[in-house]
Structure formats: C-alpha cells, structure tokens
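S.K.: Here's my sequence, what's the structure:
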Amino acid sequence: MRKYILLIILALFASVFNVYADEESIMYTEKAVILEVENSKDVNFENNGQDIQYVKLKIMSGKYKNKVMDTINNLSGNPAYDIKVKENDKVVVVIEEESDGYINAYISEYLRQDYILYLSIMFILFILVVGKQKGIKSVITLTITLFAVLKILLPLILKGFNPILTTICVSIGITGITLFIISGINTKSISAIIGTTGGVLTSGLLAYYVGSKIKLTGLNSEEAIMLSTIGDSINLDFKSLLFAGIIMGALGAVMDVGMSIASSIEEIHKANPSLSKKELFASGMNVGRDIMGTMTNTLILAYTGSSIPLLLLFMYHEPSIVKILNLDIIATEVVRSLSGSIGLIIAIPLTALVSSMLIKNKKE
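M.R.: So this is what the prediction gives:
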C-alpha cells in the first residue's frame, strides 16, 4: 500500500520535458551538467561590454543524451534573470534542431527538480512515520487534492467555465472526500464539511462583494498580467480568478478549524454523554475561540510573508498611507486576508452548532 502511494506521489511530482516544433526547427527541453566554464566580456556590447560565459556541457537526458555541446551564456547583470553557472552545475537546456541540421543549445534554467523531489519524499516519509495509518490516508487525500486542482479545476477554468462556481464545487468535493477518508462517514465528518463549506462560501461571497465595490482588477501580479497576454486564445475573467483564488486559499485553514471543532465536540460527548446540546455547543465555542486566535494570525501572516519585498519597498519610499491603502495590489491582499479570516471565524459557531445537534439527535 505504501509503495503504491509513494509511486502515485512521485508520478505527480516528476518533471515532464516537452518537445515542440515549428516550421523551421524542433526544440527539446533536456537536463545537462556543466563541464567547463570560461568567463569573458562581449567587447561589441555597449557600456564597456556585457558579461558572457563560454560553456561546455553534457546532455543528461533525451535524444542527445551523453552528447557534449558548446554554448554561450549571456549575462545581463541582473541577478533576477541571469543564470550564472559554474562547473558541475546541473541546468535545463533547450536544444534547437534547425532545418539545415544545425544544432544549438541554450541554458534556460537551473535544474531544481532533484532537490524538490527529495524534499517531497521527505515530506511524505514524515507523514507516514508520524501518522501511520492516518498518514497513509493523508497521502491519499493529498494526491486527490493535487489531482482535483491540476486535472479538474485548472482545465475547466481554461475551457471558459466560471472560475468562482468551479472553485466552489471543487472545494466542496475536496473537503468531502478528504474528511470522509480521514475520519470516515460519521457525524464528525458531516459537521466539519458543513462548517467548512459555510466558512469558505462566506469568505468567497464577502471577497466578491467588497472586491466589486472597490473595483479590484485581478491584475495585481506579474503572472496575471502575463496570462492576460493570451486572452485572445482563452476567455478569462480576472476578477473571478482573484475571488476563486481567495476561496481556494482559505479552504485549508477553514477545513482545519472545522475538523478541530467537530472532533473536540465528539470527544467531549464521549467523555460526558449527559451534556446537553447547549453545553456541547458552548464547549465547542470555547475550543474554537482558542483556535481562532492562532489561525487568523496564520492566514494574515501567510499573506504578509508573501508580500515582504513589497512592504519593504513601501517602507523605503515612505508613501502616504492613503496612497498605500488605495493601491490595487495592497487592497487585494487586505481583502484576501480579512475575508479569509472572517470565513474561518464563521466556521467555528457553524461547525459547533451542527456538530452538537447531530450528536445529540443521533443519540436520541
């Protein structure tokens, strides 16, 4: 069973290298290792020459495996874009076959997949060792979640389906499957699903309403702007994409809260079956209040952590608070974090109420 699960996860994380072609050339994306590097300057370039590297590399995969090739690696001086290599570095190269038989190789990126794969395997092993049977279920649900996002959610959005409705449906499906696999089909899982769904819907609707009122564009990131350049081939609503992202981003934290509340109430009921619905609800709310303080911080800190460069930029230039709060990118992150936190808070009383009612009704 464990070997089967590991194979599934490894298959999901394995890199797929594409071959693509046009009328004049065929291109392959392959792995390579750097054998030799000679640093120099291009004397024909303005501003006293551009740094370049004369590189000898060995192809490690595909049609040209074990072939040694020479290439020139141009450097712009900007560390955000330069791929400065040294001997024994592993890189991704694009091999171009010209129609006349000539072959070129270009360094396109550092090879990062190996260590990402090692970290992924370590993550799965820790889940299996610490969680045991629950860990196996966690790996299964993680696989299902990745499949749902990569093979259902994203393809449907690209085909033109409404991003908000699609994300809501996929989120509910992920929540139900995850909680039923982890805890079985029982009142605890049903309560957590209802609480999670209510919290996520609240978060999404609130973000949609406020975002529409303050005219958020959804084009607050480089990725969204790049995606807008292919708008002729696919029809994308970037505002809906933004709100769909808010729903999906809040799902994990809200699901965690819903399951924690439902599980706590069930354990309290097992310890003292004589407690009334009102007393069980009050106990669930007490647990929820403790969770609320840390989980809201978790959401806000997660969104803040991803925006540290932007915050440092603002602190350096010291613009007015009015200008900062009214920027699209800042307003988007504020709406994202606050609406997600409100959805999380709503999930607490909703889960506590449903759980206390279902447990007592089941007993009766």
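S.K.: all contacts plus neighbour counts: C-alpha atoms, from now on.
M.R.: Noted.
S.K.: neighbouring contacts of whatever helix or strand Pro155 lives in?
M.R.: Using DSSP states H and E, Pro155 sits within helix 154-158. For helix 154-158, contacts defined as CA atoms under 8 Å, 6 or more residues apart in numbering pick out Pro163, Thr166, Ile234, Asn235, Leu236.
S.K.: Can you list the buried residues in it?
M.R.: Buried residues in helix 154-158, counting neighbours by 16 or more other CA atoms under 10 Å, are found at Leu156, Ile157.
S.K.: Work out the gap between it and the centre of the chain.
M.R.: Its chain's C-alpha centre and that of helix 154-158 lie 16 Å apart, by CA atoms, centre = their mean, to the nearest Å.
S.K.: The structure of the following sequence is requested for comparison with the preceding one:
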Amino acid sequence: MGGHHHGDVLVDPVRRRRANLILWILLAPIGILAFVATLMLWPQGNVAAGILDNPYGTAEGVELSIGTVTRTVNEPCLSSAGLEDVGGTELLCDISYISPDAGGASFPMEVPPETTQSRPLEQGDRIKYLDLSQTASNTGAPYVFVDFVRSTPLALLGILYAVVVCLVARWRGLRALAGLIGGLTFIVTFMVPALLEGKSPMLVGLTTSTVVMFAALYFAHGFSARTSTALLGTLFGLGVTAAIAVWATDAAALTGATDESAMTLSTVVPNLSLSGLLLCGLLIAGMGVLNDVTITQSSAVWELAEIAPHSTARELFASGMRIGRDHIASTVYTIAFAYAGAALPILVLVSLYNRPLIDTLTTGQMAEEVIRILVGSIGLVLAIPVTTAIAVAAVKATGTGGSKPTAELPKPSGRRALQVESSDLH
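M.R.: I've put the predicted structure just below:
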C-alpha cells in the first residue's frame, strides 16, 4: 500500500485544504501556548553548574588515569599480603596487570570482588584507575580500580543504530534521528535547567513534551493531515496522562524519594519537588509510546480509506478500531515488560524479603513503577479511539466516501493490520 494511492483518496483539493485548515485551527492554539510557556519558563541560569563535585575528582597528589589490561591472574592478594585464611593458605585474589596509557611499566592491581564476579577484567579491557603511588601518606594499594572505559562500544553501537535506521527507513529514518537529537537537546537545555530552578514540574513536562512532539512529528513525517491527526491524538493522550498522574501520585502518596539519586537531589537542590519530578518523568516516558501508537493508527485509517474510498465513516472507524484494539493489546504488555526489565534488580531484591507480595508492590519504589505502567497505559488506550475518530473525520473532510460504498473494508487480523505501512504519511 504505497503513497501513489493518495491521489485517489484526497480527490478534492479544496476540501483537502479545508481539512488541513480545521486541523491547524485545533493545533495552533496549543502550539502558541507551548511557545509562550517555553519563553516564560526558559531557565535564567540561576543554578550554577558544578554544584556537586566530580565523582571522579581526585585529591592533591592523586591522579585519575587510563590503562589497558594485559592479563588477569589469581595471585596472593595485594591488600592482605602475608595473611592466611582459616585453612592456613595464603589469601588469593584476581590481580590484573595494567599498561598505563601515559607510558611506563605495567603494574599489578587488585580488582574488587563485586566487579570480578559480574565481569572479570580481560586482556584488552580499558579501565580508569586512581594512581596513589605519588601520595606521601599512601600505605595501602597504590592503584585503585574505578570503572571501565566504555566510549568505544557505545560509539560503535550508536553508529550501528543510525546506519540500520537509515538503511531501512532511508530519508525518513535520517529525519527521525535528527528529530530525536533535537528533542534530547531541548530536554537537556530547557527541561532540566528549568526543573533545577524550581519551575513547576507539571508545566515544564507538558511544555517539553508538546514542543518535542510538534517538532519531531512534523520534521520526521512532514506537514500533512495524517501527521496533524496523529499529533492531536498524542496531545490528547498526554493531557489524559498528566491528569491521571497528578491524581495517582497524590492518592498513592508518592514522594519520589525512593533512591540515592533522589535523596542527593533533595539535599543539593532543596527547591526541587521530587514528586513533581516523578510527574514530569511520567509525561516524558509516555510521549514516545503515544507517538508510536497515534502515528500508526492515523496512517492505518488513511490506508484503509484507500482500499475502500467509498466506505462510510462508521465503517472506516470500525475497521480502524479493529486494528487499534490489536495495537492496544500488544503495546500494553510492551510497556509493562519494558518497565519490568528496567526494574528487574528491584524485583529480584524484593523477592528475597520475607513479606507478602501486596506489601512489596505497595512500597514506595515498587509503587512508582506500577503507577508508571498503569498511567502510561491508560493514556495510550484512550488515545487510540480519539486518534481514529479524528483520522476518520479528516479523511472524510478531504472529499472521500459517499453514501453508497462500492467496496467493503477488509477486516485484517492483528498482525496483518499492524503491517500497515506508517511511512507513507504524505
């Protein structure tokens, strides 16, 4: 089902322009409000950078260096030289020999057991370590393992991702990547500093998600009635998500102070609302899934109209919702599994406690994850019928259809329906 059929659907240029005008009349006030809100909430630079010390910062005489592992062997522990275990044998540890990037002879370094149990150091690994050999007070190990250097694999994976997207989606994939970079840039330059300055997290979250959706959808998919329809459905879903999230966080008494990062924020940025930060995170997490669902649903309605251009609005809506229901079924458990995967360490940890399951699920940290799943899913589910209805109205307003249908809409199965090509958006 390619884009060459679009001329058959949009048969009346005058009505097509009228449909686009109606959609823009609905979208323009929202876009203007988002623009004004951006100007009003734009950070003033009142929060100085570097409030927290560099986690890799070093004291005088201590140097953070990078080296390459040449080999790892099981030898007597450097930190407990001369000590013996209960059986009278010398204590053994994993000792890695490091070749410094700055030059010089290789040296042995004891690696913490919590690291070697998960990922032993291997030949060729690049690591960061603290060089304490020049400190006068050094009485322990002269070199301390800090972390792995991961820049190369991350860069390679990012390049592979970009290449795959561009090869499969071609020019549209490239534009989508550019939109993603632009959205992330806006989040870093606007949303994060605005939150640090104590601006309303709900307003900041709604403004950020609205601006990003306007820019990303139109940049990636072009200015068309399909894109405008998907954008309207996405904004509706965001509004529903925001309203339910406000109620849920208050009713469930979520504080947002459930981990070490949150506690650090409450100390160094006392004017930052942790519960508000949780709300903002719910909106940002939800907009990507909403965008996926609404753009596919909007495109599906157009493609169905091309197959049976004389179908009635009721028939078109019913067929579109058959696709939408399958999309709901698949996306809802996709969201749940995505959050479950992210929270897997928490799930494993709480399973070890000797307490009822309901008590575990209602703890602050687990309740946050559960509410993320439920709030995001409700917004997603409600956005599908709204997007479908808007798409049907837009399709009919462009001059398609009639009271005497000449072709019956197909009733695709779930998997076949989801194969509707969402890339033909113009």
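S.K.: quick one on the thing from earlier: closest one of the contacts of helix 154-158 of structure 1 to Met27 of structure 1?
M.R.: Checking those against Met27 of structure 1 with CA to CA, the nearest one is Ile234 at 24.8 Å.
S.K.: got a markdown table for the contacts of helix 154-158 of structure 1, with neighbour count, distance to Phe45 of structure 1 and secondary structure too?
M.R.: Converted to a markdown table, these look like this (neighbours: other CA atoms under 10 Å; distance: CA to CA, whole Å; DSSP: H, G, I helix; E, B strand; the rest coil):
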| residue | neighbour count | distance to Phe45 of structure 1 | secondary structure |
| --- | --- | --- | --- |
| Pro163 | 24 | 47 | helix |
| Thr166 | 16 | 51 | helix |
| Ile234 | 13 | 40 | coil |
| Asn235 | 14 | 42 | coil |
| Leu236 | 20 | 41 | coil |
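S.K.: ok so, going back, where in structure 2 does the helix holding Pro155 of structure 1 align, residue-wise?
M.R.: The aligned range for helix 154-158 of structure 1 in structure 2 is 192-196, by TM-score structural alignment.
S.K.: Okay, helices next: where are they in structure 2?
M.R.: 6-9, 13-41, 113-118, 151-186, 192-196, 201-221, 225-251, 260-268, 274-307, 313-342, 344-351, 357-361, 364-397, 414-417 (DSSP state H).
S.K.: do you know which of these lies nearest Val69 of structure 2?
M.R.: Distance to Val69 of structure 2, taken as CA to CA, is lowest for helix 113-118 among the helices of structure 2, at 13.5 Å.
S.K.: If we go by neighbour counts, what in that closest one is buried?
M.R.: Within helix 113-118 of structure 2, judged by 16+ other CA under 10 Å, no residue is buried.
S.K.: what's in contact with that helix?
M.R.: Residues outside helix 113-118 of structure 2 that contact it (CA under 8 Å, 6+ apart) are Asp94.
S.K.: swap the cut-off to 10 Å and go again
M.R.: Helix 113-118 of structure 2 has contacts (CA atoms under 10 Å, 6 or more residues apart in numbering) with Cys93, Asp94, Arg119, Pro120, Leu121, Glu122, Phe145, Asp147.
S.K.: what about the closest residue in space to the last one that isn't next to it in sequence, distance to Asp8 of structure 2?
M.R.: Yep, that's Asp147 of structure 2 we're talking about. Once flanking residues are discounted, Asp147 of structure 2 sits nearest to Lys128: 5.2 Å by CA to CA, 6 or more residues apart in numbering. Per CA to CA, to the nearest Å, Lys128 of structure 2 is found 62 Å from Asp8 of structure 2.
S.K.: Same question for Glu369 of structure 2.
M.R.: According to CA to CA, Glu369 of structure 2 and Asp8 of structure 2 sit 47 Å apart.
S.K.: re the thing from before, any idea what the residue nearest to Asp147 of structure 2 aligns with in structure 1?
M.R.: Aligned by TM-score structural alignment, Lys128 of structure 2 pairs with Val92 of structure 1.
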